[in-house]
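A.B. asks: below: sequence and its predicted model.
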Amino acid sequence: MSVLILARLQFYFTIGFHYIFPPMTIGLAWIIFYIMTRYKNTGDKLYESMAKFWINIFALGFVVGVATGIPLEFQFGTNWSEYSRYVGDIFGAPLAAEGVLAFFLESTFLGLLVFGWKRLSVKTHWISSLMVAIGSTLSAFWIIVANSWQQTPAGYKIENGRAVLTDFWAAVFNPSTLERYFHVMGGALATGAFVMLSISAYYLIKKQHQEFAQKSFKIALVVAFIASWGQLFIGHFHGIQVWKTQPLKLAAFEGHFETQANAPFLIFGIPNAAAERTDFAIRIPSVLSIAVAGSTDTVVKGLKDFPRDEWPPLLITFASFHSMVGLGMLMIGLTTLGLILWRMDKLFNYKLILYAFIPGFLYPTFANHFGWVATEVGRQPWIVYGLLKTSQGVSVVVPAYQIALSLLIFIGIYGLLGYTFFFLLFRKIKKGPEPITALQAEEVLS
């Protein structure tokens, strides 16, 4: 294999594995903050038991997320040295901000949150939970800033063959930052909520820790419902941004070959790049034009309007985008049904709905990954959209065999980390939350 293919495979594997954990922890952080708020305001030991349990789940995901995220930054200097040389003046700033302003905030207060139960007041503990949530949210923001600049570069000039930063805030709030950030945050809230729903549903089916599970399930269900429906609207605005700034990517998402007004929205189909058509297409007339600009007269560019050598891999882009949308609709349907059953006071009466939630953590996790693949593959062949092609960003000094060897090492190490994570997670789930009676006895003794 070539250096380019191996470098892309290694980055895909490492970031794909890493991206399991940040959305989960970001979403859990805000739910934990809500639980800590309820504990602070009511003094109810059930909320303390809930907070302790979910903080331990959060901490486990945080540790593995950090361990799997560190190699990503090193790859920019090894496998992608030409890219780093080209954008280092810009790309380094948000990564530095993420480390200084977000990661240390999150990790410091997480230590207080995990180890401070007998040493800190409830109010201090509550503040710590807020700082962890803010830190994780800020961390996501700066990472999205860096990636969004690759999609829609701004605030720069080309000088001596390099992109040089000229306006920090223009680069930070480039044309795709906010839409992509809110889309990622919605996915993170959904992921954290569905993790909580999955574990709670397991306890409910096993008839274990019933009070804990029912309360956790209800809290997570509300968050998952809001996040899932919210993604529908946030995704719409994100789609408008893609249409304005990356029309070729939108055409690839939709398998849209012909430039036209009254552009149809594709329900189903298989893009055929060789024949320049979408086979087995089921379309709704005019809906795509209305969706991006509110008018049937809006002209939406098709793939044929762009140079063939700038088309992204169509099948991957198309399939990943539509898989993300399909999973999003599944989450909307499932959470809506859950709320209807709750309103009817029948939420925990049907095992079938609980069984549907047990693998629920997979729904947003896969949706996040499909969305990421659609976004990144959809901007190919560019590593910096319109400025630098991916083939130009790869290292020219690292030989293919070294990348292949390090990829095999990463597969082994990440495999071990994955096994350790799930082993510890399942052990924690089997042990369950601390009994409320034990917490009450502990309070009396203290």
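C.D. replies: That came in fine, so what should we check first?

A.B. asks: okay, CA-based contacts and neighbour counts for the rest of this
C.D. replies: Will do.

A.B. asks: residue 111: how many residues sit nearby?
C.D. replies: Taking other C-alpha atoms under 10 Å as the neighbour definition, residue 111 ends up with a count of 13.

A.B. asks: for my notes, confirm it occurs in a helix.
C.D. replies: Yes: assigned with DSSP: H, G, I helix; E, B strand; the rest coil, residue 111 falls within a helix.

A.B. asks: ok, second structure coming up, stack it against the first:
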Amino acid sequence: MDNFMAARSQMALSLGFHIIFSCIGMVMPFFMAVSHFMYLKTNNINYQHVTKAWSKGVAIFFATGAVSGTVLSFELGLLWPTFMKHAGPIFGMPFSLEGTAFFIEAIALGFFLYGWGRFNKWFHWFTGVIVGVSGLASGILVVAANAWMNSPTGFKLVDGKYTDIDPIKAMFNPAWFSQALHMCVAAFAATGFAVAGVHALMILRKRNVGFHMRSFRIAAIFGVVAAILQPLSGDISAKMVAKRQPAKLAAMEAHFKTEPYSPLIIGGIPDVKNQKVDYAIEIPGMLSFMAHDDFKTPVKGLDQIPLADQPPVAVTHYAFQFMVGLGMAMMALGVIYLIALAKKKSWFTKQWFLTLFIAATPLGFIAVEAGWTVTEVGRQPWIIQGVMRTKDAVTPMPGIGYSFYLFTAVYFTLSIAVIFLLYRQIKMVPVLYDTTAESSAH
């Protein structure tokens, strides 16, 4: 493995792990705040138990997210020094603000964890809300930095030098809103379905049903609403990609030929050599409509993009199809949940209903990983879209392959530790809490 591939692989591995920790870390506090609010309003002890259990999960993911995020920050400088030399002064502001949000989150989490019985009950609840808000702000700020790489603004490039730098304009680049919205909604959907799936399993096993039913309903509501809204955020994001990164859109859709009534490709196997997609379902004009709000307007295909500037088509297309397919499956399950909530409350205890949520536990995070694959692989060969190529930014330092193997071991060890801690936490719930008074949520 050469340095270039080792550096890219290490960055992909680090981001792949961190995105899971960070999504859960910035969404779970909102679940926690809702259950805490329900406890304060109803004085139902089950909600207090749910809040305390989830707060321990928040602490676990806060710690692991901090570790993996710190590693990512160092990797930007170690693996991509040329990139940081030129880009650091331009898009450094969101990273510095993210640090501030992180410290606020850490302080608020400390207040919340150790504030039971020590603070005014509503101030205590408010500290939990601050944990969620600051965590969400951290995520948005980091995504804003990534969006700048996809839509670089806030500077002028003159004779190879970056001048007239405007950090505010760089942070609020044209892609930041659509990308941040899509990522935040995805985080809520993925975390909601994952948490709901774990509690659905406990309900199916008839373990501490009152506790797990309340947990399930809070998590499921967040996940369902986010999954139903996700196509709207996806449409906004896709329109921005069509405008700012036509090569990425073409690779996502395996769209080889520029033509009116550009078809939407569903599935299929891209044949890059022969510029076609085998075994695909085509909907004529739909890609044109989705990109330009007009069925006839041509969508720029790969035939108008120089070969050296084209992203890997197969990887980008498959990742995009996975993301969309899993998103639609989650949305369908969300509709089923809403039907149960409105008219079929007996479904909540049915084996088939709970089994669907158990099966959906990993779907959101697989979709998130696929989405980030589209974002990063679809931008290639650029590390800064249209400005700097990835190969020109990699470190000349030898031995990056060994670093990749070391970090692989570290991340897998960290993941095993997280799984062990969460498993122990779930097993301890029936021991720690006496919730036999009620067997279902109202």
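C.D. replies: Perfect, thanks for sending it. Predicted model, so just to flag it, every value in this text is computed and none were measured.

A.B. asks: so what's residue 37 of the second structure closest to, chain neighbours aside?
C.D. replies: With C-alpha to C-alpha, 6 or more residues apart in numbering as the criterion, residue 37 of the second structure has its nearest non-adjacent residue at 7.1 Å, and that residue is residue 125.

A.B. asks: check contacts around the one you found.
C.D. replies: For residue 125 of the second structure, the contacting residues are 33, 36-37, 112, by C-alpha atoms under 8 Å, 6 or more residues apart in numbering.

A.B. asks: for the residues you listed, which ones persist in the first structure?
C.D. replies: Retained in the first structure (both residues aligned by TM-score structural alignment, their matches' C-alpha atoms under 8 Å) from those: 33, 36-37.

A.B. asks: closest one to residue 130 of the second structure out of these, please.
C.D. replies: Ranked by distance to residue 130 of the second structure (C-alpha to C-alpha), these are led by residue 33 at 9.4 Å.

A.B. asks: ok, now how distant is that closest one from residue 221 of the second structure?
C.D. replies: Using C-alpha to C-alpha, to the nearest Å, we find residue 33 of the second structure at a distance of 14 Å from residue 221 of the second structure.

A.B. asks: what does residue 415 of the second structure give?
C.D. replies: Look at residue 415 of the second structure and residue 221 of the second structure: by C-alpha to C-alpha, they are 27 Å apart.

A.B. asks: between these two, who's got more neighbours?
C.D. replies: Comparing residue 415 of the second structure with residue 221 by neighbour count (other C-alpha under 10 Å), the higher total belongs to residue 221, at 20 against 15.

A.B. asks: what residues are up against the more buried one?
C.D. replies: If a contact means C-alpha under 8 Å, 6+ apart, then residue 221 of the second structure has residue 192 as its contacts.

A.B. asks: then residue 87 of the first structure?
C.D. replies: Residues counted as contacts of residue 87 of the first structure (C-alpha under 8 Å, 6+ apart) are 162-164.

A.B. asks: and the end-to-end length of stretch 239-255 of the second structure?
C.D. replies: Terminal residues of stretch 239-255 of the second structure are spaced 15 Å apart (C-alpha to C-alpha).

A.B. asks: mind reading off the mean deviation between the lengthiest helix in the first structure and the second structure?
C.D. replies: With DSSP state H setting the assignment, residue counts place helix 210-245 as the longest helix in the first structure. Once the two are superposed, helix 210-245 of the first structure sits an average of 1.1 Å from its aligned residues in the second structure (mean C-alpha distance after the TM-score superposition for the first structure).

A.B. asks: got the buried residues for that helix?
C.D. replies: Neighbour counts using 16 or more other C-alpha atoms under 10 Å place 212-214, 216-232, 234-243, 245 of helix 210-245 of the first structure among the buried residues.

A.B. asks: next secondary structure element downstream of that helix?
C.D. replies: Using DSSP states H and E, the next helix or strand after helix 210-245 of the first structure towards the C-terminus is helix 247-254.

A.B. asks: assign the residue found closest to residue 246 of the second structure once you drop the neighbours it is linked to in the chain to helix, strand or coil.
C.D. replies: Taking C-alpha to C-alpha, 6+ apart, and ignoring the residues beside it in sequence, residue 246 of the second structure has residue 300 as its nearest neighbour in space, at 6.3 Å. When the structure is split into helix, strand and coil by three-state DSSP, residue 300 of the second structure lands in coil.

A.B. asks: contacting residues for residue 300 of the second structure?
C.D. replies: Contacts of residue 300 of the second structure were listed using C-alpha under 8 Å, 6+ apart, and they are 246-247, 250, 257-259.

A.B. asks: switch to 7 Å and redo it
C.D. replies: 246, 250, 258 (C-alpha atoms under 7 Å, 6 or more residues apart in numbering).

A.B. asks: what would these look like in TSV with neighbour count?
C.D. replies: What follows is the contacts of residue 300 of the second structure, written out as TSV (neighbours: other C-alpha atoms under 10 Å):
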residue	neighbour count
246	22
250	27
258	16
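
A.B. asks: so residue 386 of the first structure sits in a strand?
C.D. replies: No: the assignment for residue 386 of the first structure is coil, going by three-state DSSP, so no strand is present there.

A.B. asks: helix, strand or coil for residue 282 of the second structure?
C.D. replies: Secondary structure of residue 282 of the second structure, reduced to three states by three-state DSSP: strand.

A.B. asks: and the residue nearest to it when sequence neighbours are not counted, what element?
C.D. replies: Closest residue to residue 282 of the second structure in three dimensions, ignoring its sequence neighbours and counting by C-alpha to C-alpha, 6+ apart: residue 265, at 4.9 Å. Of the helices and strands defined by DSSP H and E, residue 265 of the second structure is found in strand 264-271.
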